[in-house]
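Asker: Sequence first, predicted coordinates after that:
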Amino acid sequence: MPKPNSKTAQRGFAAVAAAAAVVVGGGLVPAAAAPEVIEIPSESPSATAIDSAEQAEGLEEAVKRDLGKTLEQYNEESKVSEEAAEISERLNDEGIKASASVEGGQAEIKVSKADEAKAQHVVETGADKSATLTVEIGQMRNVGDVYEEVLENVKPAELTRLTAIMNTKSGLQIIADGPAAAERKATATSSKLAAIKSLTLEEFVAKAEGVKLVEGSGPAKTTAADDYFGAMGYLTDRSGQPAPTMRICSTGFNAWSPAGEDAIITAGHCAEDGQTKVVGIAEQTEPNVLEAIGVPVGEFGFSQFGGPNNSGIPSNDLEGITEDEWAEIVNNTEPGTDVAVIDDINSDLNLPALVSNWPAGGPREGTVKVTGVSKAVVGSTACSSGRTTGWGCSLIIGEGLFFVLGLNNDQRPVWGYAAENPGQSVLDQGDSGGPVMVGTRAVGINSADSPGPDGIEGNDDDLAFYTSLSDVQSKGYIDGYQIKFYVNTPMLTSVSDGAEVEPGAKLGGTVSEASSGTKVNVLVDGKIVETVAVDAEGEFSINAPQAEGAFSFTLEAVNGLNKSELVNGAVVVVAPEPTPTTTEPAVPTEPSRPAEPTEEPAEQASPPADQEPSASASDEPSKSTEAKEPKKDEPKKDEPLAETGAGSVPLIAAGGALALIGAAVLLLHRSARRHG
């Protein structure tokens, strides 16, 4: 692969655990040298098939260093994670509350007893029938349920202690910064709110069956130390110009805008509630070392940090708040996100579907292909990247809400994942907005970290928090935008090129590593004549034409605006060989004669002497073909041939029709002679 030029460039209590996080970022950096022109070769985001050999150095080193695994093991485990996520999504689509995780290379799904049978059917009919289904006794709750219960039952002042509410392997957990101190001042108020929402977090957890409280370290900080390929840095300032102090963030994933133009997905808090502007690329040859301000990138478009309109839970003056004031706050603190898009991209830049893996020599010296968008689950091993730490990999230990310190000293609720972050080696200031991947699928955006000795139960490291891209897509935060990813070239597997096929034959094929929603276009003379879906196993089939002759076509796999390379194919449509008949033609046979009577004919009365005797039936024996239908109302037994069986000659016997005609003529002749 050519390298880019590196010159520059009404609810009860639930079982849960909750906590608040600090947005990663916020350090100041000095102004750097004047920008230089960046030259980047034009590499199409729909280049070649996925080549794991290109995922070298930076990512491979991070996987080995942080996970103790090979790149191949990491990619295999990512497939299990994706299968678990898909099962969870199918269950949710069926209205079944479920939690998914990965353990020992196998998907584990938890549901309530009431949903067991329905869930088992969903699991068994999925692509992965080996998933383990675990049944929870009682009602199944999720993070959203617990968050609402906390808002309805806990003292507003206690909410400032929240770090996260996460679904973990140990169940639902609330992470907080520690037990309330005895000397903490509580202000009495006459409002109804004081009587209704009177619980501390400890009291709430004591009443909420199965909920655990875990000591944390308070709200998270932004990853923007002053917060391009994905994982490269960019500089921001409210003036939009180089300044003595600027903020640094990292780009996440290159994308398409609704109009099909280039765009970039990054963290919402990097836009500072819409107040800041992008200055230019942060040029570096190694992580965390800013060397120059590169060329302009673009402008922030949509951004959201926290709830709607960048809202969050206020941290001040909550002791004396009225019920109406609190109700308004609750309405504006629904689970939110931390995502932004950069539009109006500098036309001199090229944005391929690649993420830098930060090898030695700089971010443009090695990349990882993005092959789709997925969802992480608890137990997934994820790798994130950013301009401060480069590549880092760790275990996803929770999914749910985390609370991030906002510009107004409020706590912004964000839906996403918690991961181990030992010594902030995976996520640190300035990594905000960077990409998070499971295998080669995009799953998240770097958002926040929470330093401190304690985190989610069973984890003593610092925590990294990632915005969930699955949540961003499902809730339509950036409707119309699509992450760029590589789509593999479709290949026919059922027939070889130039093979003979029958008219209308099904031609089967496959697209390896196909993301959900992938389709295959069949083009003839540059025009699409057929579009077919690719199933969960990556298989598809197209139809050969009905007309005979040579049929040349081109195949193209597409997923939204992402397209594969074109591949040509040809078959020859021929009519099927006529099926040979195995029936022997029937040989005409002589008509059978009537059986000879076994009894003597009855004695006839003698005619009068003066009359000639009339001819009798025995004067001339008749043949079976002389059959004659009896007259109407005349008993069949009176017909001369009725008892001979002559009328039973099959009409369909070969030559039978001609014999019948001859017999009829003879019969008429004889009858005329007998009865004339």
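Answerer: Happy to help now that I have it.

Asker: going forward, measure contacts between C-alpha atoms and count neighbours the same way
Answerer: Will do.

Asker: so what secondary structure elements neighbour the longest strand along the chain?
Answerer: Counting by DSSP state E, the longest strand found in the chain is strand 390-405. If you count contacts as 3 or more CA pairs under 8 Å, 6 or more residues apart in numbering; DSSP states H and E, strand 390-405 packs onto strand 22-25, helix 58-67, helix 143-153, strand 162-168, strand 220-224, strand 381-386, strand 411-420.

Asker: Could you name the helices and strands sitting against the fifth one?
Answerer: In this case it means strand 220-224. Helices and strands touching strand 220-224, by 3+ CA pairs under 8 Å, 6+ apart, are strand 22-25, strand 247-250, strand 390-405, strand 441-450.

Asker: what about those, which gets the closest to Ala194?
Answerer: Evaluated over the helices and strands packed on strand 220-224, closeness to Ala194 peaks at strand 390-405, with 23.5 Å, by CA to CA.

Asker: closest to Gln284 out of the helices and strands packed on strand 390-405?
Answerer: That would be, of those and by CA to CA, strand 381-386, which comes in at 11.5 Å.

Asker: and here's the other structure:
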Amino acid sequence: MTLRRSTATAVAALSTLLLATVAAPAVALEPAPEPTTAPESAVAPDQTSAAIPEPTATPEPTASPEPTAAPEPTASPEPTAEPTPAPTAEPQPTEAPAAPADLDALAQQLLTMDPAVHAVVPQESGALALYVTAADLADATVAFAERFAERVVVEDIGAPFTTQATDDVVGGAGYQFRLDATTTVACSIGFTAWTPDGGDAVLTAGHCAEGRSDLEAELTLPSMDPPAGGAGGIAWTPLGTLGFAQFGQPGNPAGATTLDSVDIAAIDVADDSPLTLLPAVTDWSTASSDDLAASSTPIARIGAAEPGMPVSASGRTSGLVSGAVVGGLGWATINGPQGATVVHGFSTNFATLNGDSGGAVFSGDAALGVVSGSNGTLTWVADIGNALAQTGGYSLRLDLAEPRVTGPADLSVLGTGSTITGTAHPSTTLTVAYGEQSQQVPVDAAGAWSWTVPAEAGEYTLRLSVRDAGFNVSDTVEVPITVWPVAAQQPAVDEQPAKVPAEPAAVEAAPAAAAPTCTAGVDCLAESGVDPTATLAAASALFALAIPFLAISRRRARATA
């Protein structure tokens, strides 16, 4: 196993510490002696030995008391009798050594001192797991793990952890076309894109291809590009093959004042490439880590440049520069190795440098164009919307916003026939999937959508995503809902039909009393048992009560007349 000298020195010192721990019968650890530093003349400037932090010494445990010897038997009265020797104490079994209090600290030292230890992970059981490359472990690490096997678990994970973000490709990153074995052309990526059939691609300036159609592109190492303080031009990994390039009009490199006079190119990324293309533009603040995606701006749409609009450009020479749009869309003559070419686009009030060509020009989350040229004061930008129309089907990679539900507030008490509303990326198609079913819902230009819940009651988990007219798809959002069976609801008051007066309900007449049976020639009242005298008296009383009311009515009538 090959180690840098400083690392080897540190591991050797740690080995001394740990092996001493293993060999010592006591549980406590003594501080390790300071390692001897090699003379400066014998060590390279970047390989100076580092002092190893001393572990906190654990107090010496109190020694166990010696077993008390059994008392000597009483001597025999005979003077010649010798005293019986004390019985020999039986040896006690040795207990497993307890782990020192600074076991965690020692394990962390291993993480920094032994390159074959890749992680130290505390377990719920209280043990420590060491993730290692077993074949390369230092002897001290092996001894440490064996010494404290009851607390240390070693897991062989094979290879060390490595960052994966450096494989992410974003707008503004540097690349170069290799024209021949000794000549390269350095430019910048504008935006990540899709090929006409949905493959990976990036967009850049057409003039970077210098009239060629058979070029291979390779990414340059961000940490060695000018924004990170390097000279640039250090090839990192293959990017792809030139798929399209146009500088000027088709068949007319000089161009003209027409919309098809552009400066655009596309590089097709191989299907088996390990690169991951992201719809974002870097600000170059994380270039030293070679992870340009770590600080970047998502691109969600194609915008149109307007006078005074704030705008930024990202490229492999200048990094990120910002300013504003000057004037509106027009044409400019761009002078290059192939001559002068007229390009449709707009101007900004800041300059860009050699190598920034093709770089992203954007405002907020809107892509505006790619750098076409600069005069040291202003930058001319090829309008991306118009340029894409000339590429034969290439499209921009966009970061589509996830769909959101805006109503109703409580999705757990939805009645059959209820409507869910929400927002999503404008002018896209929303997919609502649940179980084995899937439905497509249009999203209008304002980003609004609505969907009617299933007619069958039950619990559902909706999977919502949107897709644009190209190949961009948003992340999927899961939304749980509960639909309850409910009776058809009455329409709103202002939607109810005019009421028709209902016919008065028929009142069922009480059954008529049976007429008394009267014998001919005999008084019927007398025969029925009704007293005619009482009946006449009651009638007379009612008539007497009515006379005053009749009088009042007559007086009111005269007054009215």
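Answerer: All right, it came through fine. Just so we're clear, the structure is a prediction, and the values are computed from it rather than from any experiment.

Asker: Superposed, what's their TM-score?
Answerer: Here the TM-score for the pair of chains, by TM-score structural alignment, normalised by the length of structure 2, is 0.54; 331 aligned residues with a CA RMSD of 3.2 Å.

Asker: Please convert the helices and strands packed on strand 220-224 of structure 1 to CSV, extending it with mean neighbour count and distance to Val339 of structure 1.
Answerer: Formatted as CSV, these follow (neighbours: other CA atoms under 10 Å; distance: least, CA to CA, whole Å):
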stretch, mean neighbour count, distance to Val339 of structure 1
strand 22-25, 30, 13
strand 247-250, 33, 12
strand 390-405, 28, 13
strand 441-450, 33, 8
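
Asker: Just send the helices and strands packed on strand 390-405 of structure 1 back as a markdown table, with distance to Ser432 of structure 1 too.
Answerer: Shown next, in a markdown table, are these (distance: least, CA to CA, whole Å):
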| stretch | distance to Ser432 of structure 1 |
| --- | --- |
| strand 22-25 | 6 |
| helix 58-67 | 19 |
| helix 143-153 | 24 |
| strand 162-168 | 18 |
| strand 220-224 | 4 |
| strand 381-386 | 7 |
| strand 411-420 | 14 |
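
Asker: can you map out the helices along the stretch 351-500 of structure 2?
Answerer: For the stretch 351-500 of structure 2, the helices defined by DSSP state H, counting those that start in this stretch cover 384-388.

Asker: the strands in it, which residues?
Answerer: Counting by DSSP state E, counting those that start in this stretch, one finds strands in the stretch 351-500 of structure 2 at the ranges 360-363, 366-374, 379-383, 395-396, 404-407, 414-415, 419-423, 429-434, 437-442, 448-452, 458-467, 477-484.

Asker: So for Asp139 of structure 2, which of these sits nearest?
Answerer: For the strands of the stretch 351-500 of structure 2, proximity to Asp139 of structure 2 was assessed by CA to CA; strand 477-484 is nearest, at 50.2 Å.

Asker: distance between the closest one and the chain's centre?
Answerer: When distances are taken as CA atoms, centre = their mean, to the nearest Å, strand 477-484 of structure 2 is centred 21 Å away from the chain's centroid.

Asker: What span of structure 1 is the very next helix or strand once past it aligned with?
Answerer: Downstream of strand 477-484 of structure 2, the first helix or strand assigned by DSSP states H and E is helix 524-528. Aligned using TM-score structural alignment, helix 524-528 of structure 2 spans no residues in structure 1.

Asker: Give me the distance from helix 524-528 of structure 2 to the chain's centre.
Answerer: In terms of CA atoms, centre = their mean, the centre of helix 524-528 of structure 2 is set 103 Å apart from its chain centre.

Asker: coming back round to it: quick one: the helices and strands packed on strand 220-224 of structure 1 as a markdown table, columns for distance to Arg364 of structure 1 too.
Answerer: Formatted as a markdown table, those follow (distance: least, CA to CA, whole Å):
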| stretch | distance to Arg364 of structure 1 |
| --- | --- |
| strand 22-25 | 23 |
| strand 247-250 | 14 |
| strand 390-405 | 12 |
| strand 441-450 | 19 |
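
Asker: Now that we have the strands of the stretch 351-500 of structure 2, can you turn them into JSON lines and tack on distance to Ala294 of structure 2?
Answerer: Shown next, in JSON lines, are those (distance: least, CA to CA, whole Å):
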{"stretch": "strand 360-363", "distance to Ala294 of structure 2": "17"}
{"stretch": "strand 366-374", "distance to Ala294 of structure 2": "19"}
{"stretch": "strand 379-383", "distance to Ala294 of structure 2": "26"}
{"stretch": "strand 395-396", "distance to Ala294 of structure 2": "21"}
{"stretch": "strand 404-407", "distance to Ala294 of structure 2": "26"}
{"stretch": "strand 414-415", "distance to Ala294 of structure 2": "42"}
{"stretch": "strand 419-423", "distance to Ala294 of structure 2": "28"}
{"stretch": "strand 429-434", "distance to Ala294 of structure 2": "30"}
{"stretch": "strand 437-442", "distance to Ala294 of structure 2": "34"}
{"stretch": "strand 448-452", "distance to Ala294 of structure 2": "32"}
{"stretch": "strand 458-467", "distance to Ala294 of structure 2": "25"}
{"stretch": "strand 477-484", "distance to Ala294 of structure 2": "24"}
